[in-house]
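Enquirer: I would like to see how this sequence folds:
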Amino acid sequence: MVHILSHTAQQKQIEIVAGDTDIKDEAAHNSALSVSSEGMITMDYNKRYLVLVLEDQFVPGKELGLSLFRDIQMGTTICKDIDFPAYIRRYGRNNVAVLSVPAWDFIADDWLYSRMVILRGIENGLSMIRTARLED
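Expert: Model prediction:
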């Protein structure tokens, strides 16, 4: 997958943030990669706050997902991480201008989470890009 993302980012001259299951040191993580327009991985973020039962196979991450895009401080967090205001404030304190939030909505909570993302952006003075896969 990394090769495909790298090639596409270079070919289209775009920055890509993509979610994946990342296996490191025999531990699985719910992760997101940021790939630069040069095809380089600029950030490899592991979701911090996992959904009980649904994500028991994953190990939580410990670091913020920070990267630069054309001298703009970017951040990435995944889905449920947005539930924790103190955690998202850490992105604000790191001068993140834009936070990407790949997510998986469960239809019953899609409205709630769309509003929560707006609120977290206002609280921390940053823009959000949120993409959500819907559970059918």
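Enquirer: every contact and neighbour count from this point should use C-alpha atoms.
Expert: Fine.
Enquirer: which residues of the protein fall in strands?
Expert: Here the chain has its strands, by DSSP state E, at 16-24, 27-35, 41-46, 65-69, 72-76, 98-105, 127-134.
Enquirer: could those go into CSV alongside distance to Ile88 and mean neighbour count?
Expert: Output for these, formatted as CSV (distance: least, Cα to Cα, whole Å; neighbours: other Cα atoms under 10 Å):
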stretch, distance to Ile88, mean neighbour count
strand 16-24, 18, 15
strand 27-35, 16, 22
strand 41-46, 14, 22
strand 65-69, 11, 19
strand 72-76, 10, 22
strand 98-105, 9, 20
strand 127-134, 11, 15
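Enquirer: how about a markdown table for those strands, with distance to Tyr91 added?
Expert: Formatted as a markdown table, those follow (distance: least, Cα to Cα, whole Å):
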| stretch | distance to Tyr91 |
| --- | --- |
| strand 16-24 | 17 |
| strand 27-35 | 16 |
| strand 41-46 | 13 |
| strand 65-69 | 8 |
| strand 72-76 | 7 |
| strand 98-105 | 8 |
| strand 127-134 | 11 |
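Enquirer: here is a second sequence; please produce its structure as well for comparison:
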Amino acid sequence: MARILALDYGKVRTGIAVTDELQIIASGLTTVATSELPQFLRKYLATEDVERIVIGEPKQMDGTPSTSEALMQPFIAKLEKWYPNILVTRQDERFTSKLAFDSMLASGLGKKKRSNKALVDEISATIILQDYLNRK
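Expert: Okay, the predicted model is just below:
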């Protein structure tokens, strides 16, 4: 089986998570500057077999798209054009940043590490991916 990659896409940074080859475990991979995301994906996808990319879908509490969705749509269109053989799936990402912060707190990370927004984004991507796997 091929891996599943997840993105917590943001204006400044994008958190990235990936499954194992059996698609059982979601693990944080890294966080990259969003401006560098196309280069990162090109390099990663050249060396790893990925069948699907799960992208967080930001929604308001009432289920309507959040304002950041408009920023994501052009990237998603490019992604589907660049990698037509890789499925792109959306996953509701409400509360993932809060859950990421709570998990950092529960794991005993110090205040300095908890303020690391890149780590929060990576953990958020992992939560998005795990939620997708649980739904699947």
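Enquirer: quick check: TM-score for this pair?
Expert: The TM-score (TM-score structural alignment, normalised by the length of the first structure) is 0.38; 78 aligned residues with a Cα RMSD of 4.2 Å.
Enquirer: returning to what we had before: for Gly121 of the first structure, find the nearest of the strands of the first structure.
Expert: strand 127-134 (5.7 Å; Cα to Cα).
Enquirer: list of residues touching stretch 127-136 of the second structure?
Expert: 5-8, 17-19, 23-26, 54-56, 91-93, 96, 99-100 (Cα atoms under 8 Å, 6 or more residues apart in numbering).
Enquirer: let's see 6 Å
Expert: The contact list for stretch 127-136 of the second structure (Cα atoms under 6 Å, 6 or more residues apart in numbering) reads 6, 26.
Enquirer: buried set for the lengthiest helix in the first structure?
Expert: Longest helix of the first structure, by residue count under DSSP state H: helix 110-124. Judged by neighbour count (16 or more other Cα atoms under 10 Å), helix 110-124 of the first structure contains these buried residues: 110, 113, 117, 120-121, 124.
Enquirer: looking at those residues, spot the one nearest Arg90 of the first structure.
Expert: Closest to Arg90 of the first structure out of those is Asn124 (9.0 Å), distances taken as Cα to Cα.
Enquirer: now for the spatially closest residue to Met128 of the first structure that is not a sequence neighbour: which residues touch it?
Expert: The shortest distance from Met128 of the first structure to any non-neighbouring residue, by Cα to Cα, 6 or more residues apart in numbering, is to Leu99 (4.8 Å). Taking Cα under 6 Å, 6+ apart, we find Leu99 of the first structure in contact with 74-76, 128.
Enquirer: distance to Leu68 of the first structure added to these, as TSV?
Expert: Below are those laid out as TSV (distance: Cα to Cα, whole Å):
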residue	distance to Leu68 of the first structure
Met74	6
Gly75	8
Thr76	11
Met128	15
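Enquirer: measure Arg114 of the second structure to Thr96 of the second structure for me?
Expert: Using Cα to Cα, to the nearest Å, one gets 15 Å for the distance from Arg114 of the second structure to Thr96 of the second structure.
Enquirer: ok, those two, which is more surrounded?
Expert: Thr96 (22 against 18; other Cα atoms under 10 Å).
Enquirer: just checking, the more buried one touches Ser124?
Expert: Yes. Thr96 of the second structure lies in contact with Ser124 (Cα atoms under 6 Å); the separation is 5.2 Å.
Enquirer: do you know how far His3 of the first structure is from Ile16 of the first structure?
Expert: 12 Å.
Enquirer: just the helices in the second structure please.
Expert: Going by DSSP H, the second structure shows helices at 37-47, 69-82, 96-106, 111-114, 117-135.
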